[in-house]
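In: predicted model, plus sequence, below.
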Amino acid sequence: MNRNLYVLALGVFGITTTEFGVIGVLPELASSFRISIEKAGWLLSAFALIVAVFGPFMLLVLSSFKRKNLLILSLSVFVAANILSAFITNFYLLLGIRMMPAFFHPVYWSIALSVAGQTSDPAQKSRAVSIIFSGLTSATVLGVPLAAFMSDLFSWQSSFLLTAFINGIALAGVWFYLPSLQNTGISLNKFPTRIFLNKNLWNGLFLAFFTIAAMYSSYGYMADFLKNVTKMDGKQISMMLFLFGTAGIAGNKIAGKYMSRFPFQTTLLFLILLSGIHLLMGHYGSDFAPAILITGCWGLVHSGGFLISNINVTSSASETSEFINSIFTSCGNFAVTAGTLFGGVWIVHYGIENIMWSGIPGLVPALIMLLFRKNSFKVNMTEIT
């Protein structure tokens, strides 16, 4: 079972590198296409917006297809889109090509998370989910910094070809090693409308939205901040992205370990620490040495955000896990879109040197939603983890 989870995590690594790999090359893309950095940010936010809008519907429309075939199809689209992106000379055409795999992103994520939840013992669910999320963390460790390094060493086009190769490896892994998966999704005829009457679910979704939006309002422009404020060159930025992701491996494991035992305390501590990191980076980000230390701490804390948010959402309802995970994936990517756009607006008004303060307006309402949710954590967590 662990082998299957790691194969699925490899696919998550590929599709996440596609989505977030542009973070490390946004300055080069903005320069190449002669556009502003906030406009280049649409390459991230538009991708996430497609996932947010079409996530649950794609899963419902494709519910009759075999799950393994859907995983293979999804990764094939990611490979093709990345290859095409490397040969585009028009920004808007590149933006359109980037949107193609976004439709299949939530399909892969939902199936992978569902397999993790359904095939593990209840007491091990957080650990199984953390294995899937290790693909996301690994993308920040290797995928994003490698994309930035390739762009600095060769060109931004090479970063897309690298991402295509990563997805190709993931495709081969899923094709050859993953067994057939049982269909457990909801058909269009059995759309669970009652789920949207669940107050705990809405609370969990709003908590996830504000948390992830706050994370990506600053993280989405991390490379540009390090370049223009900390005055790092391309290789140094790649190393910082690598440090960020490496620290995130430990952060993801810690979050997975403690969310099953102390969900409220873990979420509360995460929000407090992330707020502190933003404040410290905003104050000391222009100083080279402190910025390195804070970047490592930032990665350690940041990486647990998606895992914590996912467990808070999926523990709120008992409906089929694939559909709940598709809702979470949509919520998370809508939050990435909102956070990235908000960060871009913040840069226009206050400058890139103040981008770290943009996360605070999201973290405050997230903390309020968590306090409203406190009573629901009294439910026996053994049933949901």
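Out: That came through, no problem. Numbering: from 1, shown residues only.

In: going forward, measure contacts and count neighbours with C-alpha atoms only.
Out: OK.

In: mind listing the helices for the stretch 51-200 of the chain?
Out: Here the stretch 51-200 of the chain has its helices, by DSSP state H, counting those that start in this stretch, at 67-85, 91-102, 105-118, 125-138, 144-153, 156-177, 199-219.

In: this is the comparison structure:
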Amino acid sequence: MTKQLFPLALGGLGIGTTEFAIMGLLPDVSSSLDVSIPVAGHLISAYAFGVVVGAPILVALSAKFPPKNILIIFMLMFTVFNALSIIAPDYNTLLVSRFLSGLPHGAFFGVATIVASRLAKKGKEAQAIASIFTGLTLAILLMVPLVTFIGHHLNWRYAFGVVSLLGLLTILFLYIWLPSMKPLRSVSFKEELEFFKTIKAWHILTIVAIGFAGLFAWFSYIAPLLINIAGFDIEVVSYLMIVAGAGMVVGNIIGGYLADKRDPVIVSIFLLFLMVISLLLVFFFSESKIVSVILTFVCSALALSFGSPINMIMLKSAKHSEMLAAAFIQAGFNVANSLGALLGGIPLLYGLSFNYPALVGAGMALFGAVLCLIFYRKYER
């Protein structure tokens, strides 16, 4: 990773930390603000809703400005809104601050994706994009366990203090190391929207929303799966999440490499079919602790390896609409997050065991792979 790309990865680290740390802090937040854990869980949904709303709107408002300035403004918004969470006096204020914190998420990654691809050497674009998501994976591996520990033992508000500090550091390094570039938009916003009037655009986004949701159907219920099916003690689960984070780091690197060497559509088909197999193995063999640890790493790696290829598919398809397309991809990932958790939880409502969400996830990943095959036959071959 070059120093020019480092600020983009650092921004990904901060964004990943604030997105995922709240999941481990829900008991602390609910106790502090005197709400139930299910109600506190709406803080996760509020952030995801902010991502979906903010991505297209902020890109539309800012694309005519130099990307360096845009990214600094997005990260300033991110820092201020996360700082509001530190001082939020009640649940409703925190809910609003979480929604506001999500607004710059997709827009930042959308602009950063295009900037990274243009700063990369020819033939290394996917690996440059993967470097941005290295920050996101390192957040899951290192920062989320750290701020969760801080939140448990000191105060959950300190976790958002750490996130705000990461935002300030990102602003500093963006200013120092990111080179000045011309505005990224080459056409009007109306012309940019033309791509999203095509079936091809929504075909790609559907692959993301359904195929990637297979991961979240499994990952949303990984803690009770490991405790109730594999038989791990609750204290061990936090260490197993580090295994998942390590898998994501490795998968992100592999996905970027493969997407530069092979057709990203073929890579995506291959990875989604591997995800189907791995999630089926989770369903059938999670009672073994050793197998559960291995599959936690493998499933996490396969999930994040999908990020760079699907981004490259979108960027190659969306000529003159790349930045808006990259932002929509981030919105698609958050739709997948919500959809996977929703559908993965349905078997549990009927009293089935905690390995059934993985079976739902395998079905969704299979659907995503079939959609990829159709895309290849229709547009690539």
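Out: Cool, got the structure. Here the structure is a predicted model, which is why all the values come from computation and not from measurement.

In: as TSV, the helices of the stretch 51-200 of structure 1 with distance to Gly344 of structure 1 would be great.
Out: Formatted as TSV, the helices of the stretch 51-200 of structure 1 follow (distance: least, C-alpha to C-alpha, whole Å):
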stretch	distance to Gly344 of structure 1
helix 67-85	23
helix 91-102	17
helix 105-118	24
helix 125-138	23
helix 144-153	20
helix 156-177	21
helix 199-219	8
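
In: can you say which of these is nearest to Phe242 of structure 1?
Out: Checking the helices of the stretch 51-200 of structure 1 against Phe242 of structure 1 by C-alpha to C-alpha gives helix 144-153 as the closest, at 5.4 Å.

In: summarise which helices and strands that closest one is packed against.
Out: Packed against helix 144-153 of structure 1 by the contact rule (3 or more C-alpha pairs under 8 Å, 6 or more residues apart in numbering; DSSP states H and E) you find helix 156-177, helix 234-259.

In: what's the mean distance for the helix or strand where Leu269 of structure 1 lies versus structure 2?
Out: Assigned by DSSP states H and E, Leu269 of structure 1 belongs to helix 263-284. Aligned to structure 2 and superposed, helix 263-284 of structure 1 gives a mean residue distance of 2.6 Å (mean C-alpha distance after the TM-score superposition for structure 1).

In: export the helices of the stretch 51-200 of structure 1 to JSON lines and append columns for mean neighbour count and distance to Gly304 of structure 1.
Out: JSON lines is the format used below for those (neighbours: other C-alpha atoms under 10 Å; distance: least, C-alpha to C-alpha, whole Å):
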{"stretch": "helix 67-85", "mean neighbour count": "21", "distance to Gly304 of structure 1": "25"}
{"stretch": "helix 91-102", "mean neighbour count": "19", "distance to Gly304 of structure 1": "23"}
{"stretch": "helix 105-118", "mean neighbour count": "25", "distance to Gly304 of structure 1": "16"}
{"stretch": "helix 125-138", "mean neighbour count": "26", "distance to Gly304 of structure 1": "9"}
{"stretch": "helix 144-153", "mean neighbour count": "24", "distance to Gly304 of structure 1": "17"}
{"stretch": "helix 156-177", "mean neighbour count": "21", "distance to Gly304 of structure 1": "23"}
{"stretch": "helix 199-219", "mean neighbour count": "24", "distance to Gly304 of structure 1": "11"}
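
In: so which of these is nearest Leu243 of structure 1?
Out: Here helix 144-153 is closest among those (C-alpha to C-alpha), at 9.0 Å.

In: and the angle from the closest one to helix 125-138?
Out: 10 degrees (axes from the mean of the first three to the mean of the last three C-alpha atoms, to 10 degrees).

In: show residues contacting helix 144-153 of structure 1.
Out: Outside helix 144-153 of structure 1, the residues that touch it by C-alpha atoms under 8 Å, 6 or more residues apart in numbering are 17, 20-25, 28, 156-160, 162-163, 234-235, 237-242.

In: next SSE after the helix holding Leu269 of structure 1?
Out: Later in the chain than helix 263-284 of structure 1, the nearest helix or strand by DSSP H and E is helix 288-302.

In: distance between that next one and the chain's centre?
Out: Between the centre of helix 288-302 of structure 1 and the centre of its host chain there is 19 Å, according to C-alpha atoms, centre = their mean, to the nearest Å.

In: buried ones in it, by neighbour count?
Out: Neighbour-count burial for helix 288-302 of structure 1 flags Ala291, Ile292, Ile294, Thr295, Gly296, Cys297, Trp298, Gly299, Leu300, Val301, His302 (criterion: 16 or more other C-alpha atoms under 10 Å).

In: what sits up against that helix?
Out: Counting by C-alpha under 8 Å, 6+ apart, the neighbours of helix 288-302 of structure 1 from elsewhere in the structure are 215, 230-231, 240, 243-252, 270, 273-274, 277, 280-281, 284-285.

In: off-centre distance for the helix holding Leu269 of structure 1?
Out: On C-alpha atoms, centre = their mean, the centre of helix 263-284 of structure 1 falls 18 Å from the chain's centre.

In: so what angle separates the directions of it and helix 199-219?
Out: Using the same axes, to 10 degrees, helix 263-284 of structure 1 lies at 20 degrees relative to helix 199-219.

In: other SSEs contacting helix 263-284 of structure 1?
Out: The contact analysis (3+ C-alpha pairs under 8 Å, 6+ apart) places helix 263-284 of structure 1 against helix 234-259, helix 288-302, helix 304-314, helix 360-373.

In: and those, which is most packed in?
Out: helix 304-314 (a mean of 24; mean count of other C-alpha atoms under 10 Å).
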